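Novice: Test case, fold it:
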Amino acid sequence: MAYIDPGRRFRLTGHSDIAVSFEFFPPKTEKMEQTLWNSIERLAPLEPNFVSVTYGAGGSTRERTHATVSRIVKETNLKPAAHLTCVDATCAEVDEVVQGYWDAGVRHIVALRGDPAAGVGEKYIPHPGGYQSTADLIASIKRIGDFEVSVSAYPEKHPESPSWDVEMDVLKAKVDAGATRAITQFFFRNEDYLRYVERVRAAGIEIPIVPGIVPVTSFKGISSFAAKTGASVPDWLARRFEGLDDDPKMRELVAAAVAAEQVMDLVDHGVSDFHFYTMNKADLVYAICHMLGLRESEAAPEPVATA
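Specialist: From the prediction side, this is the model:
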């Protein structure tokens, strides 16, 4: 049975109670910043439940993440969720970041253990003076402010988890510490997600498990990332993108169709909330939402200020 998270809803042709959220990453250059804000402006009228902003490996984008979420608070009606990790930082340093988010008006944090500065797939070693786990991080976040806290979930099991029992124990510890929602790593086989939700419910965990959906803008890129995170790339997906390496327009069309097909199947299984990894590319995600029947609200948010 799908858990329906309360929040804003949208009209979906033939269905009801569909909600979306979008993930962005902080820009590195002035040109990338313009692309990001163009994407936010494009997607804002869909009134997502929230928009999240990532936090680089080893906390490498800390200042840029803070600047981005602060600007979203000041210049839009969107509700930002700031990613936060406990990698390569002391407890005091992390707490300072959390307090800074609260002071900036941010009320939602995506709490993650995080990847080492060396990148995804490298061995995680807790900072000797830092938080040792995501659950520890969440407990501190909740002490500092009444934040909504989202966490990660892994339909195919985290690469470092020795068993499903351990996987469930880790998620339960996050919930016990104060997590209110889990967002999954991307996946392409819906049966993996559905089985995962069954495991979670059987373990007595009742928070929403929101599927993370990634449009495949680069099959080579997503395959490489999947190999590091333990996500499977099925043969049928490879065949969909076969021969399209030098045809970006066709890749976008195929990517939109594949993602829409995946989400529509999940809707048919009773899933109502979706989190899109946008890669800061609005048009593709907007097209997918349109195919799902989502339409701009009549009372759309105020335009994003770009000056």
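
Novice: Please make it C-alpha for all contacts and neighbour counts, starting now.
Specialist: OK.

Novice: Return the distance of the lengthiest helix in the chain from the chain's centre.
Specialist: Assignment by DSSP state H gives helix 248-268 as the longest helix of the chain. Computed by Cα atoms, centre = their mean, to the nearest Å, the chain-centroid distance of helix 248-268 equals 18 Å.

Novice: Could you pull out the buried residues of it?
Specialist: Of the residues in helix 248-268, 251-252, 254-260, 262-263, 266-267 count as buried by neighbour count, 16 or more other Cα atoms under 10 Å.

Novice: Show me what the helix or strand just after it is packed up against.
Specialist: Sequence order places strand 273-277 as the next helix or strand after helix 248-268, per DSSP states H and E. Here strand 273-277 touches strand 15-24, strand 209-210, strand 212-213, going by 3 or more Cα pairs under 8 Å, 6 or more residues apart in numbering; DSSP states H and E.

Novice: another one to check against the first:
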Amino acid sequence: MAVANIVNQDKKLRQFSFEVLPPLKGMGTEKLFSDIEKLCALNPAFINITTHHSEYVYKDVGEGRFERQRVRRRPGTIAVAAAIQQRFGVPVQPHVICSGATIEDIEYELLDLQFLGITDLLLLRGDKAKEDSVFKPTPGGHTHTTDLIRQVQRFNEGFFADGTPIKCPGAKFDIGVACYPEKHEEAPNLERDMEYLRQKQELGAQYAVTQLFYDNQKYFDFVDKARQMGITIPIIPGIKPLAKLSQLTVVPKTFHCDIPESLAREIVKCKTDEDAKRLGIKWTVQQCRELYEHGINDIHFYTIGAVDSVVEIVRELRVQ
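Specialist: Purely as a prediction, here's the structure:
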């Protein structure tokens, strides 16, 4: 079943979905598929697979000189998606991003995905490269997610980006996008950021998944405001359990979200990462139960570095 249909079906059905990260170049897939086996035992609605901007590395060419080379740090998004679909029979949703890709690169990604029978996509601009102070589109690439949506929709209509007709059009792609209850870091304000979400809906986005958050009220307020603005697509909450002491400072910096003061007070009492992990599980269970009380039954977990916590959380929620 397509992800768009899954998130629009019976709202009384409680469902979980998960995000996973392909392994670093050369690291192999043993750990990844071990984690996915644990997650698939929970009967997920779907699994999405991240992709990342290519980055510059500097190769020593001798005599004190270095040559800058661009390399893709985490290969395998499409291959991992295909392997999950084949091995586990779970709907998959690879990320397709603007960052680090040309329009032609994206076109070939779409063809590969179509050949594999993978038609659920999460379309994102992607993060800026670490060496850049602001996002810089790849020459010949897109600047915004809205541009990427237009390309995919044009492909769905049976045309390549240059206007050439596709001789044998395949199955059409369904489109999910991201949204930010505490606004995207580059947006001037939440209202402007939400206007971008409305534009994504108008271009054909069928649902949105939020950036992670720890304060449910911010999610509730965001959804209420979205509905007032005419945004009607499902907005799936994205949740990531805290798992380490360092995340008290790392998470707000990396994901640009607030840690509620009540949670921060408890984290500073933790003595070890195991203490922080137990706290993260407890907080996330409470957070999910509050979402349930408000009629939100589709929950998306960011599992990176927290697979065992997520497994425990889902099992606890199912026995309540």
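
Novice: Mind checking the TM-score on these two?
Specialist: After superposition, the two chains reach a TM-score of 0.85 (TM-score structural alignment, normalised by the length of the first structure), with 284 aligned residues with a Cα RMSD of 2.4 Å.

Novice: Need the buried residues of helix 248-268 of the first structure in JSON lines (columns: distance to R181 of the first structure).
Specialist: Below are these laid out as JSON lines (distance: Cα to Cα, whole Å):
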{"residue": "R251", "distance to R181 of the first structure": "32"}
{"residue": "E252", "distance to R181 of the first structure": "30"}
{"residue": "V254", "distance to R181 of the first structure": "30"}
{"residue": "A255", "distance to R181 of the first structure": "27"}
{"residue": "A256", "distance to R181 of the first structure": "26"}
{"residue": "A257", "distance to R181 of the first structure": "28"}
{"residue": "V258", "distance to R181 of the first structure": "26"}
{"residue": "A259", "distance to R181 of the first structure": "22"}
{"residue": "A260", "distance to R181 of the first structure": "23"}
{"residue": "Q262", "distance to R181 of the first structure": "21"}
{"residue": "V263", "distance to R181 of the first structure": "19"}
{"residue": "L266", "distance to R181 of the first structure": "18"}
{"residue": "V267", "distance to R181 of the first structure": "19"}
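
Novice: Need the winner for burial among the helices and strands packed on strand 273-277 of the first structure.
Specialist: Greatest average neighbour count among these goes to strand 209-210 (a mean of 28), per mean count of other Cα atoms under 10 Å.

Novice: how big is the offset of the longest helix of the first structure relative to the second structure?
Specialist: In this overlay with the second structure, the average offset of helix 248-268 of the first structure from its partner residues is 1.3 Å by mean Cα distance after the TM-score superposition for the first structure.

Novice: which residue numbers in the second structure go with that helix?
Specialist: Using TM-score structural alignment, helix 248-268 of the first structure corresponds to residues 273-293 of the second structure.

Novice: Give me the aligned partner of A264 of the second structure over in the first structure.
Specialist: Mapped onto the first structure by TM-score structural alignment, A264 of the second structure lines up with A238.

Novice: do E316 of the second structure as well
Specialist: So E316 of the second structure corresponds to M291, using TM-score structural alignment.

Novice: Which residue, other than its chain neighbours, is closest to that match?
Specialist: Leaving out its chain neighbours, the residue that sits closest to M291 of the first structure by Cα to Cα, 6 or more residues apart in numbering is A260, at 6.7 Å.

Novice: what's the answer for F24 of the first structure, then?
Specialist: Spatial nearest neighbour of F24 of the first structure, excluding adjacent residues (Cα to Cα, 6+ apart): V53 at 5.0 Å.

Novice: just T138 of the second structure next, same as before
Specialist: G100 (5.5 Å).

Novice: Give the equivalent position in the first structure for that neighbour.
Specialist: In the first structure, G100 of the second structure lands on D88 (TM-score structural alignment).

Novice: Give the full set of residues in contact with that match.
Specialist: Counting by Cα atoms under 8 Å, 6 or more residues apart in numbering, D88 of the first structure makes contact with 58-59, 116-117, 126-127, 130.

Novice: Which single one of those is nearest to A92 of the first structure?
Specialist: Among those, G130 lies closest to A92 of the first structure (Cα to Cα), at 7.9 Å.

Novice: on that earlier part again, mind checking which of the helices and strands packed on strand 273-277 of the first structure is nearest M32 of the first structure?
Specialist: That would be strand 15-24 among these, by Cα to Cα, at 11.5 Å.

Novice: my read: H184 of the second structure touches D193, true?
Specialist: Yes. Using Cα atoms under 8 Å, H184 of the second structure makes contact with D193 at a distance of 6.7 Å.
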